[in-house]
Each structure stands twice: as C-alpha cells, then as structure tokens.
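[1] have a look; sequence and predicted model below, questions after that.
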Amino acid sequence: MIDPRLLRDDPDRVRAALAKRGLPDDPVDVALGADEERRSSIADYERLRAEQKQLGKQIPRATGEEKADLLARTKVLAADVKSAEAAQTAAEEDWRAALMDIPNLAAEEAPAGGEEDFALLETVGAPRDFAAEGFEPRDHIELGRMLGAIDIERGAKVSGSRFYYLTGPGADLEMALTQLAMDQARSHGFTTVIPPALVRPRAMEGTGFLGQAADDVYRIEGEDMYLVGTSEVPMAAYHSDEILDTARLPLRYAAFSPCFRKEAGSHGKDTRGIIRVHWFDKVEMFVYTTLEDSFAEHRRLLEWEKEFLDCLGLAYRVIDVAAGDLGLSAQRKFDCEAWIPTQERYREVTSTSNCTDFQARRLDIRGRFEQGTAPVATLNGTLCAMPRIIVAILETHQQADGSVRIPEALRPYLQGREELKPVADG
C-alpha cells in the first residue's frame, strides 16, 4: 500500500496518480475519512482509559457512599471502554481497507492512458521476411502437430479449452528453456527457487492480486488457499513479517513454478493455440532491495530479459507500459514483446515491474537502516514464460519443410540437436 503520510500530506498527488491510471479519485476521500475516524476513535479510547485508570486510583482511598458511586461509575466506564476499543479496532480495519484500495502511484515517466498508450522504447532485430525466402510461415499450432510437440486436442479433451500437452520435442524444449533461464539467472547472482504454487490469502492480498485482478485468480473451494498466477506471489511473501539485513541487499531469486489464470475478460481472444492459456510454467526473477536502488535494479532486470531473448534469436520490442495498464502494485513496468510471424504483430513474452515499497508495506517486509527500520522495495521480472516463448521460437525459426532450427544457446540442453524435425505421423 502507499505511504499513509503521503496520503495525509499530499492527497492531491494521490488524486493525480489515480487520474493518470484513468481511475476515479473517490478512494482518496474514503481513505481520508477513514483516517479521521480512526484518529477520533483512538482519542476516545485513550480518554476513557485514562479516566478508568484515574478512578482505579481513587477507589482504594474512598469510603462509604463515595466509594459506592465510584464503583458504579467504574462499571459503566468499563462498558464504555470496551465499546470504544471495539470502535477503534473497526476504524483501524476500515482505514487499512481504504488504504489497500489505492494502487501504487505510477511513475512520472510512465505514459498516461490505457493498453494502447504505451511508449515504444526500442525495437531489437527485424522480423524475418518469409516472402523473400519463398514460403508462407506455418503457425505454432500446425508446427506443433507436425513436430509432435504440442497436443491441443487432447489437452482440451482432458482439461477443457486453453489447456494443452507438450510432448516429445515440445516438452524437451520447455526443459531446455528452463535450464537456460536458470543458468543465466545464476550467472547474475540469483538464488534458484522452486516455491509453492498454493498460497494463503495474505500472500495474494499482499501482492495486490485480490484487488483488480481477483477475477483472474483460482481459489480452492472449501480451503482458504489460492493457486498462484505467478511465482511473484510466493516470492514476495517469502520474507513477509521479516526485518532484512540491508547489508545483504539486493536479494535476488529466480523461481520456477506453474502458473494458473482464469483469463477472465479474455473471451474470444486467442482461442486457438497456446498464446493465452489457463496453466503454464514460468521462470520469474524477484528482487528485494532498497527504494533508492530499485530504479536502477528495474533497468537491470530489463537488460537480463533482453539478454535471454537475444540468445534465442527473436525479434522484439520494448515498451513502457501506460499507467492505466499497470497492475495494482506496479509503479512502472516494461514489457518485451516478441514478433509472432503468423500474427504479424508483437506479443508480450516478458515483463518487469518495480513495485517500490508498495508490496513490502502490505506484507510487513522491512530493512534495518541507520535511521531505523523502513519498508524495502520489491521488483519482479519474467525471464521465461514457456508457452509464448515456445510459440515465438517455433514460428521464428521454422523452415519450409516444417522443421525448426534450434537456437544455438539451447543446443547444449537438447543433446546437441540443431533442429526439430517433423515426425512421420505429423
């Protein structure tokens, strides 16, 4: 959540930040009202408690009718104190809930507007010219069938729409991508992690996934547990309720996990293939650092994502995501979008967000600084979301006969194979 002092001292800045996201500023007034109510309830409770303590000191010295009056007053006051305490607790909860409804303040550099209002930062590589090579590119669905790599029909039969099997070379390709991503992360000082894919509500709420993204989250019926849509969630909660040694920052983790998303609101979008699915595997970078260092760390995460895409020989562009398209927790986000030949457009394959101290405040993650303890900053960055990277590799590196050249960086993880070849029954 945002710093409460910022809301009290500069509410207009918060209103402007909401407007930049295209949101109404009602939550600011609600939160300010809740804060006033909270402060008033604290004062009422403390006043009554002080009176109760004062009476407690007078009773032993009183006698007769005076003592009886004091005891009667004490009984009434005890009920008032209990009521005031309950009112204070309720006001504290309302105040926290109001704060939790306010998203992180978008960076001044982030473009205003919605999904289509991004700023193009750079374009890397040129889309392959298949016409010049004399053949029409096949899409990943046909290539997956020809190679025996993707089985969408049986995925739908067993689990429903937006599910799939990776088989043979498809499964091998995911394993190779995972190992390549983990090796790259290790080389940059990341600790590799396999986190739980089920978390309690606090982890979801703390990372901002029970707010505007709640409709896209799978909840386990009958249990207070959720399936994660990204390992950002368990990795953000990893150090919850802890005070970190700032001398050890940054703490960098690379986590491999399955991810589950309802894809609410995507009806009719990407219904074919494995571009938009309910389950996929992903390697996610997650970093804890100081607020001051978070902005440079954000750029480093972007460079590591670009390094990964470069070694796969993909054409892509980098965009600065508009404020209205940011998640609740993000202050700024960069996306890398790979060129998908058969769609003739760029599609998001990686993203990295600086969440500043927003998630750390919600999860009570602090660092020990010279001036005392304070929230740290958290950042996340997708290194490899498997289905879309596989789509980009298959379509970009395909040959006229349906075979696919394997990027050189992946060959050591694929027994030295240089290409994937169509199977006889394809």
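    Yes, it's here.
[2] CA only for contacts and neighbour counts going forward, please
    Noted.
[3] my guess is residue 91 contacts residue 37, does it?
    Yes. The criterion here is Cα atoms under 8 Å, and residue 91 meets it with residue 37 at 6.3 Å.
[4] what helix or strand is residue 333 located in?
    According to DSSP states H and E, residue 333 maps onto strand 332-340.
[5] same for that strand, what does it pack against?
    On a contact count with 3 or more Cα pairs under 8 Å, 6 or more residues apart in numbering; DSSP states H and E, strand 332-340 meets helix 291-311, strand 316-320, strand 345-354, helix 386-396.
[6] go again with 6 Å.
    strand 316-320, strand 345-354 (3 or more Cα pairs under 6 Å, 6 or more residues apart in numbering; DSSP states H and E).
[7] check it against this one:
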Amino acid sequence: MLDIKLIRESPDLVRDNLRRRADDSKMQLLEELIQKDQQWRKSLERTNALKAERNTLSKQIAETKKSGDDASELMARSAQIPKDIATFDSETQALKTRVDEILMSLPNLLHESVPVGADDTANQVVRIWGKPREIDFELKSHGSIAESLGLADFDRAARISGAGFYYLKGDLALLDMALVNYAVNFLVERKYTLIEPPFMMRRSAYEGVTDLGDFEQVMYKIDGEDLYLIATAEHPMAAMFMDEIIDVDTLPLKFVGFSPCFRREIGAHGVDTKGIYRVHQFNKVEQFIFCNSDDSWTLFEELQGNTEAMFQALGLPYRVVNVCTSDIGTLAAKKYDIEVWFPRQGKFGEVTSCSNDTDYQARRLNIRCGKHGSDNKSVPHTLNNTAIATSRAMVAILENYQNADGTVTVPEVLRPYMGGKAVLSRP
C-alpha cells in the first residue's frame, strides 16, 4: 500500500496518479482518506493529551494529599479521565480502521513510462522476437492435437471436475514436467533459490499480496477454514517475510518457486473451447525478488530478460508489451507481458507477466529491511515474473510445432528432460 506520509506530504501526486488511471471511485476514497487521517490524528492527540493529564493529576493528587489539602476536585477529574479516554480511544480506533481500509484499496503509483489507455488495445509493443513459421497445411487446435495423439482427456475431466479441467497423459504430461524442470534449472543456474511454497494461505497474509477483489472473483476458499488455494507461487513467496525485518546486507533475495495454481475465474475462450489455455488449475514456475529501491528497475529488466531467454530457447515467436493503466492492476508500478504467437488463433496471446510492485506489496505485508542493530529501517521493493506457465506454453508448442501428419516436434531444449524424445506421436 502507499505510504501515508506520502499522501500527507504530496496528495497531488496521488491525485495525478488516479487521474492517469481514470479511477473516479478511488479519487473519492482518497479525499475521504485525507479527511479521516486528519480526524484520526486530532483524535489521537486528544487521547494522548488526556493520558498526559491523567499522569499529571496522579502526581498532583499525591502531592496535595501529602500537604494535607483538599484533593476532591482533582480526584473527581481524575475519575472522569478514563471515561473520556475510552470514548476517544473508540473514536480513534474506528478512524484508524477506516484509514487502513482505504490505504489497502488505493493503487500503487505508476511508473512514468506506463501508457495511458482504457483497455488492452492501448498496451504498447516494446519489441518483437522471432518470425512466425509458414505453415502450408490446415492447422488443428491444440486440444484436437492432444486428443488425437491420446495425450489428453478433456471429456472425462469435465465429468468428474467440470469445465476448465483436464487429464494430461503420457508424453504431454512429460512435456509439462519438462517445462517445469527446464525453467527451474535455468534459474537455479542463475543463482535463484528454489522454493516449493505452501499451496494454501490465510486471508491475513493473502490480503497483502493481491487485489482485494480477487477474493470474490479468483480465489478458491477452503470451506470452514481460514485458508485459500494459491493463484500463483508469487503470493506465498511474497508473504514469506511478513512482519519481519530482512537484513539489508542479504539483498537482493532471488527466488524461483514452483506450484500448481488455482483460479475460479478463467475468462472467455477464443476460437477453441476445448483445451488447456483457460483452465482452473495449472502448473507454473515463478520468479520473485526482494531488493533495495536503488536496484529494483535493473532487476525488473533482469527478470524480464530471464523469461525472454527461455522463450527464445523454446523457439516461440513473441512480443513484449508495456501494459497500460487500465490493465495493470492495483499492485504494479509497471508491468511487461510476453505474448506468444498462436498460429491457430492467428494472434498473440499473453503467457507471462513481469511486475515491479516497488514498496507497495512489502508495505502491505509489513516487511522492512535494515542493518542489524540499527534503528534505520526501510521498505524493500518486490518484483515478480512468470518463468513458465506450463499450460499456455504447451498450447504454444502444440500450435507452433505441429506437423502435417498430426505429430508435434519437441523443442530441442526440452528433449533432455524427455529422455531424448524429439516428436510427440500416438503411442
């Protein structure tokens, strides 16, 4: 969340940020926050003044009694003060609760390079890599290819789990694991520490890492428990140091996490309704970094470069887009998406997202950093980027590497993770 000191000292900066986002409802909340914060500070001052008066009266009463004078008026006032404090404490706490609620809902400050736009058509193409392959035969959908090769079963999955689920079989299941192992090994070799996080989180931790609207739209809640299935490994990795102070000398901390991901909302389908592009459950390898503010934009480019290097090694044509103000979400100051070319759909589609959340996410989680023994503490920056979301990567491979005979060529970089297999074919 934003620093309340920033809002007090530079409210126009926050107003300008909300204007760029074209978010009138948040603008109203900001004005309410400014008012409630002023009221909270005045109420807190009154409470503190009463507590100081109580302490002074205690001394005066003792001195008055010691001198033999009448202390009844002082004692009457002393008896009233706790009641006044209780009244102001209640008011102060209510105001503080509302201030914190609004702070949690106000979005991060956007980087100056973020394009302004009403929808994703305003996303700016940063660069394009690779050239789509020329295909002179009729393209099959990825779902059709997987079924024809006996490598996926969507109908049985739908019967037992509903729409948006699937069985992967044989070589396609191996391809899924190959993508995971390739991405993990790639990043471990670059000195990222492998994390296998909890697959469920409590709400108090989850509120620090995601848009609050996700609880109703995206998250699966465990019935009867204060637990939610994670939507990405980013979330438990971000919360790993909640309410802690990180030794600044250990920064940057670079992690690569692997987990299944669970999401209620899967969006609209494109030309193909059967498949693994939009699903409720998928595997993903995620990059995450805690760092100093001075290093975060350099590391943002590092995270992006890692993922681009992997997709280049996979031989999948892609473009990088700078995500616009209406599409960027609450937490990120800047976001790059990689969109891979999907020949069956005839368009680019999102496969990864790289975000610099600056100090916004860490402040929500009450994470600080500093030197041991020093009172000088700061809030670290957090960054995240998809390495590989296996379901969409597999769709891209099935579409871009399909052959006229219905088989699929395995990208060369993945073959060592599949026992040397070069082609997906029917068993």
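    Nice, I can see it. Remember, predicted model here, so these are calculated numbers, not experimental data.
[8] list the contacts of the strand holding residue 333 of the first structure.
    107, 315-321, 345-354, 392 (Cα atoms under 6 Å, 6 or more residues apart in numbering).
[9] could you rerun that using 8 Å?
    The contact list for strand 332-340 of the first structure (Cα atoms under 8 Å, 6 or more residues apart in numbering) reads 106-107, 110, 127, 302, 305-306, 314-321, 323, 326, 345-355, 391-392, 395-396.
[10] whereabouts in the second structure does it align?
    Residues 334-342 of the second structure are where strand 332-340 of the first structure lands when matched by TM-score structural alignment.
[11] mean shift of the matching stretch relative to the first structure?
    Comparison of stretch 334-342 of the second structure with the first structure after fitting gives an average deviation of 0.5 Å (mean Cα distance after the TM-score superposition for the first structure).
[12] nearest residue to residue 315 of the first structure in space, please, no chain neighbours.
    residue 125 (4.6 Å; Cα to Cα, 6 or more residues apart in numbering).
[13] show me the contacts for the residue mapped onto that neighbour from the second structure.
    Per TM-score structural alignment, the equivalent position to residue 125 of the first structure in the second structure is residue 130. Counting by Cα under 8 Å, 6+ apart, residue 130 of the second structure touches 312, 315, 316, 317, 318.
[14] one more: residue 26 of the first structure?
    Residues near residue 26 of the first structure by Cα under 8 Å, 6+ apart: none.
[15] hmm, 10 Å instead?
    Contacts for residue 26 of the first structure were tallied using Cα atoms under 10 Å, 6 or more residues apart in numbering; they are 15, 18, 102.
[16] roughly how far does the second one sit from residue 207 of the first structure?
    Taken as Cα to Cα, to the nearest Å, the spacing of residue 18 of the first structure relative to residue 207 of the first structure amounts to 19 Å.
[17] please apply the same query to the last one.
    Look at residue 102 of the first structure and residue 207 of the first structure: by Cα to Cα, they are 13 Å apart.
[18] more crowded one of the two?
    residue 207 (27 against 24; other Cα atoms under 10 Å).
[19] what about the helices in the second structure?
    For the second structure, applying DSSP state H gives helices covering 4-9, 11-21, 24-67, 72-105, 142-148, 154-161, 170-189, 203-206, 214-217, 234-238, 296-314, 360-364, 390-400.
[20] same list, the ones you listed, but as JSON lines with distance to residue 266 of the second structure please.
    Below are those laid out as JSON lines (distance: least, Cα to Cα, whole Å):
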{"stretch": "helix 4-9", "distance to residue 266 of the second structure": "35"}
{"stretch": "helix 11-21", "distance to residue 266 of the second structure": "24"}
{"stretch": "helix 24-67", "distance to residue 266 of the second structure": "26"}
{"stretch": "helix 72-105", "distance to residue 266 of the second structure": "23"}
{"stretch": "helix 142-148", "distance to residue 266 of the second structure": "17"}
{"stretch": "helix 154-161", "distance to residue 266 of the second structure": "15"}
{"stretch": "helix 170-189", "distance to residue 266 of the second structure": "20"}
{"stretch": "helix 203-206", "distance to residue 266 of the second structure": "20"}
{"stretch": "helix 214-217", "distance to residue 266 of the second structure": "10"}
{"stretch": "helix 234-238", "distance to residue 266 of the second structure": "18"}
{"stretch": "helix 296-314", "distance to residue 266 of the second structure": "23"}
{"stretch": "helix 360-364", "distance to residue 266 of the second structure": "24"}
{"stretch": "helix 390-400", "distance to residue 266 of the second structure": "13"}
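[21] before we move on, back to that, tell me which of the contacts of residue 130 of the second structure you also see in the first structure.
    Using both residues aligned by TM-score structural alignment, their matches' Cα atoms under 8 Å, the first structure keeps these contacts from the contacts of residue 130 of the second structure: 316, 317, 318.
[22] residue 392 of the second structure matches what in the first structure?
    Under the alignment (TM-score structural alignment), residue 392 of the second structure maps onto residue 388.
[23] any idea how far residue 267 of the first structure is from its match?
    19 Å.
[24] neighbour count winner among these two?
    residue 388 (24 against 8).
[25] which residues does residue 220 of the second structure contact?
    Residue 220 of the second structure neighbours (Cα under 10 Å, 6+ apart): 200, 214, 227, 228, 229, 230, 231, 262, 263, 264, 265, 280.
[26] returning to that earlier point: look up how far residue 310 of the second structure lies from the match of residue 125 of the first structure.
    For residue 130 of the second structure, the distance to residue 310 of the second structure - Cα to Cα - is 13 Å.
[27] which neighbours do these two share?
    residue 316.
[28] residue 33 of the second structure matches what in the first structure?
    Match for residue 33 of the second structure (TM-score structural alignment): residue 31.
[29] and the residue nearest to residue 13 of the second structure when sequence neighbours are not counted, how many neighbours does it have?
    Once flanking residues are discounted, residue 13 of the second structure sits nearest to residue 7: 8.0 Å by Cα to Cα, 6+ apart. Residues near residue 7 of the second structure, counting by other Cα under 10 Å, number 18.
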